[in-house]
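Chemist: Okay, sequence plus prediction incoming.
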Amino acid sequence: MKTPVAIFGRVSLDSMDFQRQISDLQKVADKQNYEVVSVITEKISGAKTNQERLGVQQLLEEAKLGKFKKVLCTEISRLGRSNTQTLCLIDELHELGISIYFQDLNSETLNEKGEVSFQTEILTNLLSLFAKNERQTLISRIRSGMQQAKANNIHCGRPKNSKEESEEFLSKYPKVIQGIKKGYSVRECVKLYDVSLGTVAKIRKMI
């Protein structure tokens, strides 16, 4: 019987394509005689929280249903660029007995006994930190650019006076608030109430 696996791919921008990731990981699955039962992709910044990422939420939901035994990724940064969020996701999958295969390392996070090897743990933490460092470098460059623009009297960010009061904003979405309080996930609220992911995430943070 073939081992059921999920392919997980992510790109940061709408203009980018994750087909290469899927194709490469399908070749891995074919070589290892795995059965790909799910292909999950998303176009979103890896620095977002796991709760804000529909792909991650789908991955966890299917994992809890026992749909697959392994997750195939091209590299750890596809899971995320936030050190904390990435390690949290890995831990959640491990708790469900699901191993993660990283193509660039040709290595899995769990061995045949379902245990995390010391070598894998070190590599995972190091690569997560490297991914986080890339994000911090980008933020530093953006801030530097904004400071330069400010010095040249160029306004950056939202138009002035565009920020809504919290209470006024929340009053527009009573059903979403009720859904969140009932324990619905961000993804479920998006589908149930026909609002954007960003709006649901903002409401959830505010309440």
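Modeler: All right, it came through fine.
Chemist: Could you use CA atoms for every contact and neighbour count after this?
Modeler: OK.
Chemist: mind listing the strands in this structure by residue range?
Modeler: Using DSSP state E, the strands found in the chain span residues 3-11, 34-43, 70-73, 99-102, 107-108.
Chemist: can I get these in CSV with mean neighbour count?
Modeler: Below are the strands of the chain laid out as CSV (neighbours: other CA atoms under 10 Å):
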stretch, mean neighbour count
strand 3-11, 22
strand 34-43, 17
strand 70-73, 24
strand 99-102, 23
strand 107-108, 16
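Chemist: Give the buried residues for the top helix by length along the chain.
Modeler: Secondary structure of the chain per DSSP state H: the longest helix is helix 118-151. In terms of neighbour count (16 or more other CA atoms under 10 Å), helix 118-151 has its buried residues at Thr120, Thr124, Asn125, Leu127, Ser128, Leu129, Phe130, Ala131, Lys132, Met146.
Chemist: could you list every residue that touches Ile22?
Modeler: Ile22 makes contact with Ile7, Phe8, Gly9, Val39 under the criterion CA atoms under 8 Å, 6 or more residues apart in numbering.
Chemist: next, the one to line up against it:
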Amino acid sequence: MPLVAIYLRVSTDGQNAENQRRELEAVATRSGWTVVEVYEDHGISGAKGREKRPAFDRLMRDAARRKFDMVAAWSVDRLGRSLQDLVSFLAELHGLGIDLFLHQQGIDTSTPAGKAMFQMLGVFAEFERAMIRERVNAGLARARAQGKRLGRPQIAADKEAAVRASLAAGMGIQKIAKSLGVGVSVVQRVKRQL
């Protein structure tokens, strides 16, 4: 009976991984797998590296300790968006003798066909990420062309003058921000403009 770790990830705080969890636990039951632990990163992009995804990092540390025989995930894009990271992840798992099951793609990397398919899916995940980036950049360019101002709103002129005066008087950045009720970044921006 294989020991399985389930990895779940959602990108935003408004999402939850309950559907992923329920379906993967059902697959484990049908397949006769024993789920040893569920690792869940909540509100973290798949583009983030291992160091920014605490559950993923813990999963990899437990893999090195050989706490399980297989990792089960909902989809390839739950694991990451970069082909290089995905291939590295798969190589690390296989180096440890651990297989990967991807529910949505029906991939089991314990087979040669599953290994090949996983690599192709990684290419498509990276392509999708690049397309999203292009659409966002095109939207920003369109907004600029329409004369829309992007970024944070400017502070009132009197507040900016007060920040300048406080900086000239030698006050610290955090003290100015707190006393005037503005963000530290606002004070830093005004200081850079001096």
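Modeler: Ah, there it is. These numbers were taken from a predicted model, which means no experiment stands behind them.
Chemist: Pick out the most distant pair among the contacts of Ile22 of structure 1.
Modeler: Across the contacts of Ile22 of structure 1, the longest distance by CA to CA is 7.9 Å; it joins Gly9 and Val39.
Chemist: Check the offset of stretch 41-55 of structure 1 from the chain's centre.
Modeler: Offset of stretch 41-55 of structure 1 from its chain centre (CA atoms, centre = their mean, to the nearest Å): 4 Å.
Chemist: I would like the residues contacting that stretch, please.
Modeler: Outside stretch 41-55 of structure 1, the residues within contact range by CA under 8 Å, 6+ apart are 8-14, 18, 40, 56-57, 77-82, 85, 89, 135, 185-187, 197-198, 201.
Chemist: wait, isn't Leu96 of structure 1 in contact with Glu62?
Modeler: No - contact between Leu96 of structure 1 and Glu62 fails when scored by CA atoms under 8 Å: they sit 10.8 Å apart.
Chemist: Make TSV out of the strands of structure 1 and add distance to Lys181 of structure 1.
Modeler: Formatted as TSV, these follow (distance: least, CA to CA, whole Å):
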stretch	distance to Lys181 of structure 1
strand 3-11	30
strand 34-43	26
strand 70-73	31
strand 99-102	32
strand 107-108	37
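Chemist: wait, which of those is closest to Phe169 of structure 1?
Modeler: strand 34-43 (26.8 Å).
Chemist: Give me the angle between the closest one and strand 3-11.
Modeler: 20 degrees (axes from the mean of the first three to the mean of the last three CA atoms, to 10 degrees).
Chemist: circling back: make CSV out of the buried residues of helix 118-151 of structure 1 and add distance to Glu167 of structure 1.
Modeler: Output for the buried residues of helix 118-151 of structure 1, formatted as CSV (distance: CA to CA, whole Å):
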residue, distance to Glu167 of structure 1
Thr120, 47
Thr124, 42
Asn125, 40
Leu127, 41
Ser128, 38
Leu129, 38
Phe130, 40
Ala131, 37
Lys132, 34
Met146, 30
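Chemist: Per the alignment, Phe68 of structure 1 pairs with which residue of structure 2?
Modeler: Under the alignment by TM-score structural alignment, Phe68 of structure 1 pairs with Phe68 in structure 2.
Chemist: no no, Leu93 of structure 1
Modeler: So, by TM-score structural alignment, Leu93 of structure 1 is matched to Leu93.
Chemist: Tell me who's in contact with that match.
Modeler: Per CA under 8 Å, 6+ apart, neighbours of Leu93 of structure 2: Ala63, Asp99, Leu100.
Chemist: Val190 of structure 2: which of those residues is nearest?
Modeler: Distances from Val190 of structure 2 to the contacts of Leu93 of structure 2, taken by CA to CA, are shortest for Ala63, at 48.6 Å.
Chemist: how many other residues sit next to that closest one?
Modeler: Here the count is done by other CA atoms under 10 Å, and Ala63 of structure 2 has 20 residues near it.
Chemist: from memory it sits against His94, does it?
Modeler: No - contact between Ala63 of structure 2 and His94 fails when scored by CA under 8 Å: they sit 10.3 Å apart.
Chemist: picking up where we left off before, would you check how far apart the nearest residue to the match of Phe68 of structure 1 once chain neighbours are set aside and Ser88 of structure 2 are?
Modeler: Distances taken as CA to CA, 6 or more residues apart in numbering put Leu3 closest to Phe68 of structure 2, at 4.7 Å, once the chain neighbours are dropped. Here Leu3 of structure 2 is placed at a distance of 22 Å from Ser88 of structure 2 (CA to CA, to the nearest Å).
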